[in-house]
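**Student:** A predicted structure for the sequence below; I have some questions about it.
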Amino acid sequence: MKKRIYKDIKIRKLFKRYEIRRRLLLGLINDLSIPLEKRMEFVSQLNRLPRNASKVRTLNRCVLTGRSKSVYRFCKVSRLALRDLGSQGLIPGLSKKSW
């Protein structure tokens, strides 16, 4: 499980490093005032960037368990960890209904 967490952290760092370059190239590719040959050159530059530098490669993972499914964005915790923390009373504003 730790390996997946470290892999996701590595992908997030790579995305952060290439984010400006990727957005700049995408903006230039979509600009219709630039000639087609030049835009195709930008496409080839974009294809040379690492695949893991893309935003869609990142996953939301639970900060406590590393679980990738059913992670709540507002607290970055999975539903299982949220239930445990809620039953212990560690999340303010979360009350038990019928667990």
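**Tutor:** Sure, I can see it. Numbers count the residues shown, from 1 in each chain.

**Student:** switch to C-alpha atoms for all contacts and neighbour counts from now on
**Tutor:** Will do.

**Student:** which residues touch stretch 89-99?
**Tutor:** By C-alpha atoms under 8 Å, 6 or more residues apart in numbering, the surrounding residues in contact with stretch 89-99 are 85-87.

**Student:** how long is that stretch from one end to the other?
**Tutor:** For stretch 89-99, the first-to-last residue distance is 13 Å (C-alpha to C-alpha, to the nearest Å).

**Student:** take a look at this one as well, against the first:
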Amino acid sequence: MAKKSLIQREKKRQKLEQKYHLIRQSFKKKIRSKVSPLSLSEKTKMREKLQSLPRNSAPTRLHRRCFLTGRPRANYRHFGLSGHVLREMVYECLLPGATRSSW
């Protein structure tokens, strides 16, 4: 089980990412736009505004965590579970359609 403080920190990052998502997108569109070419100084101003946003609002700082344990590694997107929890659930026949493997 992951520490509760780490899970809460991740939830805080998710809220910040949702809050600043549209603002971040608009800055990036203005920087990349080819229709109305911006001068170099205007582009640098836009980049500075983008950098002035909170660091934790960037989507790359988010981690996918296990739904049950909060483990940040070895997660399967389809199930939302980490590898060892997924394996235990398959062995207990809690996931329909998943087959056990032995090696």
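**Tutor:** Thanks, I have it. Source: prediction; values computed, not measured.

**Student:** superposed, what's their TM-score?
**Tutor:** The TM-score (TM-score structural alignment, normalised by the length of structure 1) is 0.93; 99 aligned residues with a C-alpha RMSD of 1.2 Å.

**Student:** rewinding a little: turn the contacts of stretch 89-99 of structure 1 into CSV, columns for distance to residue 40 of structure 1, neighbour count and secondary structure.
**Tutor:** Listed next are the contacts of stretch 89-99 of structure 1 as CSV, based on distance: C-alpha to C-alpha, whole Å; neighbours: other C-alpha atoms under 10 Å; DSSP: H, G, I helix; E, B strand; the rest coil:
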residue, distance to residue 40 of structure 1, neighbour count, secondary structure
85, 52, 15, helix
86, 53, 16, helix
87, 56, 14, helix
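
**Student:** closest to residue 41 of structure 1 among those residues?
**Tutor:** Distance ranking of these against residue 41 of structure 1, using C-alpha to C-alpha, places residue 85 first at 51.9 Å.

**Student:** which non-adjacent residue is nearest that closest one?
**Tutor:** Spatial nearest neighbour of residue 85 of structure 1, chain neighbours left out: residue 91 (6.3 Å); criterion: C-alpha to C-alpha, 6 or more residues apart in numbering.

**Student:** look at that neighbour and give its secondary structure.
**Tutor:** coil (DSSP: H, G, I helix; E, B strand; the rest coil).

**Student:** neighbours of the counterpart of it in structure 2, just the number please.
**Tutor:** In structure 2, the residue matched to residue 91 of structure 1 (TM-score structural alignment) is residue 95. Counted with other C-alpha atoms under 10 Å, the neighbours of residue 95 of structure 2 add up to 14.

**Student:** what distance do you get for residue 95 of structure 2 to residue 88 of structure 2?
**Tutor:** Relative to residue 88 of structure 2, residue 95 of structure 2 is positioned 10 Å away (C-alpha to C-alpha).
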